[in-house]
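Chemist: Mind looking at a prediction? Sequence and model below.
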Amino acid sequence: MSDRRLTPFSGRIGHISLKDRGVPLTAGEPACVAAPLAALRAAPGGAMDRQLLFGDAVTVIDRRDGHAFVMAGKDGYCGWLAEQDLAAPRPATHRLCSPASHLYPEPRVQAPPLHPLYLNARLTVTGESGPWAETPQGYVPAIHLAPLGQPAKDPVAVAESLIGAPYLWGGNSVAGVDCSGLVQLAFHAAGLACPGDSDLQQEVGAELPETAPLKRGDLLFWKGHVALVAGPGRLLHANGYTMSVAYEDLDAATARIETHYGGQILARRRAL
């Protein structure tokens, strides 16, 4: 059975990549996310699967009741967004490299911000005004941006910048993030491909034998959960135990999860 999260079919219209499925197909129309965070849902107005970020590229496949069925360009995740959260496509030049920032109507610290921006938001820089980067939507502190061609060197350091962020199921920002959202944010910032959910993340990278020593940046998987190895005997994860992004002792976390949730480590992966 096809995974609905990765199948670009709205229930009545599919993307041309499906081919020979006996359903109406479309090439879709390009668009991008115009909201700071846009909930990607399983159905119009339904439960949130994930969040997309400002500037994320999408392909719109269908529209219904004020919602658009889209396929995300960064990971192929499919779902429904509110149409008001979409805008015409634009070529991004930079990404937000700080946990959060703001978009301003003018290059002035005292100006009331238009809205927040979050890590990995994609922006089109068209000019500079002192310490400010100018975009078609407004101004952003240039120190909070990095060119798309300059990824972060250490995904774990990126994840560490979100320590203390509240836990949010399906969240993808410092305003609220879950275990797989944290991993995806960190790996995307480092220029590494990464799916959106932990079961999908468990299928990428290289499998590590149980006896292989772990190193910083490796991933450990339990049923429904993923954590980053931050160092010897130390994990970093967004978790429902502390309801935050936090460090945890590896042995303590393993014992706690096994005791309270009946789960053992299912896989150890290393990014390629």
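Modeler: Structure received. Numbers count the residues shown, from 1 in each chain.

Chemist: Could you use CA atoms for every contact and neighbour count after this?
Modeler: Noted.

Chemist: What residues sit buried inside stretch 57-71?
Modeler: 57-63, 67-71 (16 or more other C-alpha atoms under 10 Å).

Chemist: ranges for the helices of the stretch 51-200 of the chain?
Modeler: 155-160, 179-189, 198-201 (DSSP state H, counting those that start in this stretch).

Chemist: The helix or strand following the last one packs against which elements?
Modeler: Scanning the chain past helix 198-201 towards its C-terminal end, the next helix or strand to appear is strand 206-207 (assignment: DSSP states H and E). Helices and strands touching strand 206-207, as assessed by 3 or more C-alpha pairs under 8 Å, 6 or more residues apart in numbering; DSSP states H and E, comprise strand 267-270.

Chemist: Please report the distance of the nearest residue to Pro151 once chain neighbours are set aside from Val204.
Modeler: Excluding its sequence neighbours, the residue lying closest to Pro151 (C-alpha to C-alpha, 6 or more residues apart in numbering) is Ala190, at 4.7 Å. Distance, Ala190 to Val204, using C-alpha to C-alpha, to the nearest Å: 16 Å.

Chemist: out of the helices of the stretch 51-200 of the chain, nearest to Lys223?
Modeler: Across the helices of the stretch 51-200 of the chain, Lys223 has its closest neighbour in helix 198-201 (8.0 Å, C-alpha to C-alpha).

Chemist: my guess is Ala253 is in a helix, correct?
Modeler: Yes: Ala253 forms part of a helix when assessed by DSSP: H, G, I helix; E, B strand; the rest coil.

Chemist: count of residues packed around it?
Modeler: Counted with other C-alpha atoms under 10 Å, the neighbours of Ala253 add up to 15.

Chemist: In stretch 124-136, which residues are buried?
Modeler: Those would be 124-125, 132-135, for stretch 124-136 by 16+ other C-alpha under 10 Å.

Chemist: Included below, for side-by-side comparison, is a second structure:
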Amino acid sequence: MGIPPLAVQHTAFFHATQEKKMKHTVYNPAFSYTISPRFLTDAKRRTGFYDFAAATSHKMEKARAHAAALISKKGSEKMPLQVISPYAPLLCKPCDQAEQDDEAWFGQTAEILEELEDGWLRVRMEYGYESYVESRHVGPAPAAEAYKVVHVSWGDVLAAPRYQAPARLTLPKGSRVAMLQENNGWACLALPGGEAGYIRACHLSNLPEKPKEFDAAVLRGKIADEALSYLHCQYRWGGRTPAGVDCSGLCHAAYLLCGVAIYRNARMESGYPVREISRARLQIGDLLYFPGHIAIYLGGGRYIHAAGSSGGVCINSLRPGDRDYRDDLAETFLCAGSIFPL
């Protein structure tokens, strides 16, 4: 059989290409358009919809299998693993339709309390919160001499030290990463599964240290600044990333980024450093408690909080004369809490 004419070859190639692309065609009643597979994956990574643990390389699959083997080998023995997804949903029950309690950041450690059916684990996070997570979201921590934390809202980890390289994953603020070396403004990271990734070194900072007594004034300001960095983020029940936070997630994240672990829910709990104080003693960085709600005090009667009724993180006031006064919260104020003096 002879070789088909060039025009026929081009036509066959065109139809084969279109058939492949149609698998990724997004339909909208107003219009339709075609997205390339690489663009679709990149868009998912950058918007937080990309599941790095579920759709990744063969090395990551080996890492997950190794983690499962470790869990099985240890049995009921408590063993820490780390979160290997950009952020992992923590649910109130071992079911993917269950209510979300919290979100764990990449690199945070989880103590395995119980291995359940269908790939679920009962875990205790490093900050003491207990919940359920799918085993695909956790794995062994990579070895490294230095650990850093992502301090920008979102940090791209690229396949090579250049902006044009594809993103391996996008990490939220607070993620803990294993840094191998730094060169020409790029930090080389050890990723789960033995792969390397690169992030701009200026997007990383040292792990937050345990606050000292004489750091109180500075720490108060840092807590407020961290909370303000989430301003206008959308409200998400159980959320704790710039993609969305709830009231206690905002407060917990702001404190944890400053090296202090407070209770994850909107109440004081024994074993955590927050103590009740009078309203008259309120200072910047202290906590305001309402029925089922929590906020961070900014001074001058104002506070920052994540409110579902407002759609996200906003600033309101306790003073009746202020434009941003919330009478429903001011009239149901329960108490104030503080970690100071340290």
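Modeler: The structure has been received and is ready for your questions. Given the structure is predicted, the values throughout are model-derived calculations rather than measurements.

Chemist: circling back to that earlier point, list the contacts of the equivalent of the residue nearest to Pro151 of the first structure over in the second structure.
Modeler: Under the alignment (TM-score structural alignment), Ala190 of the first structure maps onto Cys258 of the second structure. Taking C-alpha atoms under 8 Å, 6 or more residues apart in numbering as the criterion, Cys258 of the second structure is in contact with 208-209, 211, 219, 222-223.

Chemist: got it, and Pro172 of the second structure?
Modeler: Here Pro172 of the second structure is in contact with 86-87, 105-106, 150, 152-155, 241-242 (C-alpha under 8 Å, 6+ apart).

Chemist: separation between it and Gly292 of the second structure?
Modeler: Pro172 of the second structure is 26 Å from Gly292 of the second structure, by C-alpha to C-alpha.

Chemist: coming back round to it: just curious, which of the buried residues of stretch 124-136 of the first structure is nearest to Ala253 of the first structure?
Modeler: Thr124 (41.4 Å).

Chemist: What's the match for Cys314 of the second structure in the first structure?
Modeler: By TM-score structural alignment, Cys314 of the second structure lines up with Ala246.

Chemist: ok, how many other residues are close to its match?
Modeler: With other C-alpha under 10 Å as criterion, Ala246 of the first structure counts 20.

Chemist: what's near enough to touch the counterpart of Leu231 of the second structure in the first structure?
Modeler: Structural alignment (TM-score structural alignment) places Leu231 of the second structure against Ile163 in the first structure. By C-alpha under 8 Å, 6+ apart, Ile163 of the first structure lies in contact with 244-246.

Chemist: Report the contact partners of Leu185 of the first structure.
Modeler: 119-120, 158-159, 172-173 are the contacts of Leu185 of the first structure under C-alpha under 8 Å, 6+ apart.

Chemist: Then Tyr127 of the second structure?
Modeler: 261-262.

Chemist: now Ile262 of the second structure
Modeler: By C-alpha under 8 Å, 6+ apart, the contact set of Ile262 of the second structure is 127, 252, 255-256, 272-274.

Chemist: Could you identify the buried members of the residues you listed?
Modeler: By 16+ other C-alpha under 10 Å, the contacts of Ile262 of the second structure give 127, 252, 255-256, 273-274 as buried.

Chemist: Dump these into TSV; add distance to Asp101 of the second structure as well.
Modeler: Formatted as TSV, these follow (distance: C-alpha to C-alpha, whole Å):
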residue	distance to Asp101 of the second structure
Tyr127	14
His252	13
Tyr255	18
Leu256	17
Pro273	21
Val274	21
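
Chemist: Specify which member of those residues is nearest to Lys74 of the second structure.
Modeler: Tyr127 (22.5 Å).

Chemist: For Leu25 of the first structure, see how far away the residue nearest to Pro151 of the first structure is.
Modeler: 34 Å.

Chemist: Let me have the helices of the stretch 51-200 of the first structure in a markdown table, adding distance to Glu258 of the first structure as columns.
Modeler: Shown next, in a markdown table, are those (distance: least, C-alpha to C-alpha, whole Å):
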| stretch | distance to Glu258 of the first structure |
| --- | --- |
| helix 155-160 | 24 |
| helix 179-189 | 17 |
| helix 198-201 | 18 |
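
Chemist: aligned partner of Cys32 of the first structure in the second structure?
Modeler: Counting by TM-score structural alignment, Cys32 of the first structure corresponds to Gln82 in the second structure.
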